[in-house]
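> when you get a sec, could you give me coordinates for this:
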Amino acid sequence: MSAAPLNVLIVDDSAAIRSAFASIVREDPGLSLMGAAADPYEAAKMMRDTLPDVMLLDLELPKMDGLTFLRKIMSQRPLPVVVCSSHTESGSQAMIKALESGAAEVLAKPRFDSPEARREAAIRLGDALRAAVAARKGRKMRPDALSPGEKFTADVILPYREPVAVPQTAPLIAIGASTGGTEALREVLTALPADAPGIVIVQHMPEAFTGAFARRLDGLCQITVKEAETGDTVAPGLALIAPGNRHMVLRRVGRGYQVSLLDGPYVTRHRPSVDVLFRSTAQQAGANALGIILTGMGSDGAAGMLEMYQNGARTIAQDEATCVVYGMPREAVEMGGAERELPLHAIPNQITSFTGATRPKHRDGAA
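Coordinates of the predicted model:
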């Protein structure tokens, strides 16, 4: 990442929210406040001479709604945009449309009612703004250059366990994704047949929005896609997406699996965390699992993928050429947990052909 802080323009009609966001930006050494506007017209005036590095945009705005403003930006003066929306059904649908219209990241309006809530808001805001810039083509920055804040491991949710042999069960696919992952998952899941192996997914996305995302995918896919609930059974032809703000873990039940949702602190700066899902998959499924890590900023999932590999699972990282942000996959490769790197279009075939067979002793590196 460049030594210069990223210039941030905040667009929100609430004076209180503008003030809270501005305070977070000012306190982050990697960010700089360019300005704060109450509506799109005021924002447009601020951008006449100089564009911000990244914009934080509300969707519910006076004079012009945020979605319309976003589309105008992307058609006239494209720049990295992080959208902030409310916890409502209409807000969830607007979030999906915002991603389809070019927003790099989507956040839920955060709470500021406790020191812990504010710390989490600062982490998510800072990381999302950085990820949006990293996702812009031609803009180089270190994907691991994250905002200040604590970074807990999966230990706070699920204790580490030495690798042990796991009895043969049904094959299972575990997928983790972040920035750019909504479209990557769409490409992968829509290419799968109705009888594909059962799938569990963590996509970094705000609370209440994962349901709308799952319903959108369900309408596009041959498989069934739903937001996960505690007790859901992993089954062929079904993909379960962890709900925003809840960790998801896998439980072995006989020759099959169920999922459970857990509260707890951020792990690797996220809730849900890919590391938590992958650790539980390593422990519960072993060689019966295929782990896949897709585009995203940061390192969530890299340590968990290594544990999956050490427990006998097959593992794949999306390659750099097809990633929106080559952060999480790169960390998985560098840590030694990813057997292979594959372009996104090659991943569905790996899912459909996976049977949970014993992994070869040597990494094959084949495409």
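
> alpha carbons only for contacts and neighbour counts from here, please
Fine.

> can you tell me the SS state at R119?
helix (DSSP: H, G, I helix; E, B strand; the rest coil).

> going along the chain, name the helices of the stretch 101-250 of the chain.
115-135, 181-190, 210-220 (DSSP state H, counting those that start in this stretch).

> which of those helices has the highest mean neighbour count?
helix 115-135 (a mean of 21; mean count of other CA atoms under 10 Å).

> just to revisit the earlier point, so for S299, which of the helices of the stretch 101-250 of the chain sits nearest?
Nearest to S299 among those is helix 115-135 (11.9 Å), distances taken as CA to CA.

> on that earlier part again, format the helices of the stretch 101-250 of the chain as CSV; extra columns: distance to Q318.
As requested, the helices of the stretch 101-250 of the chain are exported to CSV (distance: least, CA to CA, whole Å):
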stretch, distance to Q318
helix 115-135, 15
helix 181-190, 10
helix 210-220, 20
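
> contacts for the helix or strand in which A317 is found, please.
If you go by DSSP states H and E, A317 is part of strand 314-318. Residues outside strand 314-318 that contact it (CA atoms under 8 Å, 6 or more residues apart in numbering): 287, 289-295, 305, 308-309, 329-330, 332-333, 337-344, 359.

> from the residues you listed, which land in strands?
A289, L290, G291, I292, I293, R340, E341, L342 (DSSP state E).

> before we go on, could you also do this sequence so I can check it against the first one:
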Amino acid sequence: MAIKVLVIDDSALMRSVLSEVINSAPDLEVVGTAPDPIAAREMIKTLNPDVLTLDIEMPKMDGLDFLARLMRLRPMPVVMISSLTRRGSEATLQALELGAVDFVPKPRLDSSAGIEACRVEICDKVRGAFGARPRVPVVSSPSPKPLLREPPGQVGSALGSVSERALQERLVLIGASTGGTEAIKEVLCSMPEHMPAILMVQHMPEMFTASFAKRLDGLCRLRVKEAEHGERVVPGTAYLAPGHSHLSVRRVAGGYQCELAQSEPVNRHRPAVDVLFQSAATQVGANGVGVILTGMGKDGAQGLLAMRQAGAWTIGQDQESCVVYGMPREAAAIGALDDVAPLREVGLRVLNRLRMTEKRGIKA
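Okay, here's the model as predicted:
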């Protein structure tokens, strides 16, 4: 049977375009369209769709308000249709916090080429949402960024005392896709301020990575920023790949630096997790810690295997806590993982590993 989709958008033209795009896939079927959340509420009861696509700015009820109520009363897979603006990206991140599975940028309606360009992505995101585990949001209060900083070289109670050399030589590499914004947030919020640097790839467009990095920076003890080409990697900072470029790491005198490249997509993604992980395998070796989180597809699996073969320690998020158990499953299937853990434990296990390797010494 085809996956049943309900399209919710206040634009009649957008509803028509999304319906045509989704219905073009033999395994997908738009069973209804709604101009606002009030109409959608009744259609959900009668049509029982498998997946919703949801606009944010709509009449009668804001899309975010509707999503919050939906996830509280009838959790189901939702794909947000987002505008490529700063305001749209911030609202989309809020929607993901509220329980939306994924998002796609609104198709450009000024040409058939613009619509064709997003056809595959929209259909893939709907399929991924159908196979996802709906996440009922839990209201939590992450530890705020402290006003008083810890002494240099001290890595919180979870790690104890860590040398300056270890801070410079160790790196944590994280890759994620569908469901990854919340997963990365949970991992980073569990980290102390003074620890080895973190480099991250999350599949999302350019405007969204800027907003995502800014949002994380306000929540975490670590400094979080978009990576810049050629910048020095420093401890206590998490670097997020910008949506327009692959991120890799390069060893330089006394540490590492970020490298960005607008080369061809890898695994249909730019940035791609495999690009970051493969660079870590050659440049960081046994001083790396690789983390693969929730996501659709296989991006990152081969790179993580290369890291493990180079002596790095690797961990994947477990199936039960993943929104989509794709990328960690692929990594596990090829023997790329040293450990598997529920999301709530991933950060702690990374910290424990860093503590253990500090006792054993740094790999040359």
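
> what's the TM-score here?
The TM-score (TM-score structural alignment, normalised by the length of the second structure) is 0.82; 328 aligned residues with a CA RMSD of 2.6 Å.

> nearest to A43 of the first structure, out of the helices of the stretch 101-250 of the first structure?
Among the helices of the stretch 101-250 of the first structure, helix 115-135 sits nearest to A43 of the first structure (CA to CA), with 17.3 Å.

> would you mind getting the average deviation of the closest one from the second structure?
Its aligned residues in the second structure lie a mean 3.2 Å from helix 115-135 of the first structure after superposition (mean CA distance after the TM-score superposition for the first structure).

> I115 of the second structure contacts R108, correct?
Yes: using CA atoms under 8 Å, I115 of the second structure makes contact with R108 at a distance of 6.0 Å.

> so which of the helices of the stretch 101-250 of the first structure comes closest to E229 of the first structure?
Across those, closest to E229 of the first structure is helix 210-220 (CA to CA), at 10.9 Å.

> for that closest one, name the packing helices and strands.
helix 89-100, helix 181-190, strand 224-227 (3 or more CA pairs under 8 Å, 6 or more residues apart in numbering; DSSP states H and E).

> and with 7 Å instead?
helix 89-100, strand 224-227 (3 or more CA pairs under 7 Å, 6 or more residues apart in numbering; DSSP states H and E).

> quick check: which of the ones you listed is buried the most?
strand 224-227 (a mean of 22).

> with the second structure overlaid, how far apart is that one on average?
Counting by mean CA distance after the TM-score superposition for the first structure, strand 224-227 of the first structure comes out at 1.1 Å.

> which outside residues touch that strand?
210-211, 214-215, 217-218, 237-243 (CA atoms under 7 Å, 6 or more residues apart in numbering).

> try stretch 290-298 of the first structure
So stretch 290-298 of the first structure is contacted by 131, 143-144, 172-181, 305, 313-318, 323-329 (CA under 7 Å, 6+ apart).

> could you measure A197 of the second structure against I315 of the second structure, distance?
Relative to I315 of the second structure, A197 of the second structure is positioned 17 Å away (CA to CA, to the nearest Å).

> whoops, S11 of the second structure was the one
44 Å.

> okay, these two: which has more neighbours?
Shown here are S11 of the second structure and I315; by other CA atoms under 10 Å, I315 has more neighbours (25 against 14).

> what count of nearby residues applies to the closest residue to the more buried one other than its chain neighbours?
The shortest distance from I315 of the second structure to any non-neighbouring residue, by CA to CA, 6 or more residues apart in numbering, is to D339 (4.6 Å). Residues lying near D339 of the second structure (other CA under 10 Å) number 15.

> which non-adjacent residue is nearest the residue nearest the centre of the first structure?
By CA atoms, centre = their mean, the first structure has its centre lying nearest to S178, at 2.2 Å. In this structure, S178 of the first structure finds its nearest non-sequential neighbour in G296, 4.2 Å apart by CA to CA, 6+ apart.

> what is the equivalent residue in the second structure for that neighbour?
The equivalent of G296 of the first structure in the second structure is G295 (alignment by TM-score structural alignment).

> on that earlier part again, translate the residue nearest to I315 of the second structure into the numbering of the first structure.
Going residue by residue (TM-score structural alignment), D339 of the second structure aligns to R340.

> ok, P105 of the second structure next?
In the first structure, P105 of the second structure lands on A108 (TM-score structural alignment).

> check D50 of the second structure too.
So, by TM-score structural alignment, D50 of the second structure is matched to D53.

> my guess is its match contacts L6. True?
Yes: counting by CA atoms under 7 Å, D53 of the first structure touches L6, with 5.7 Å between them.
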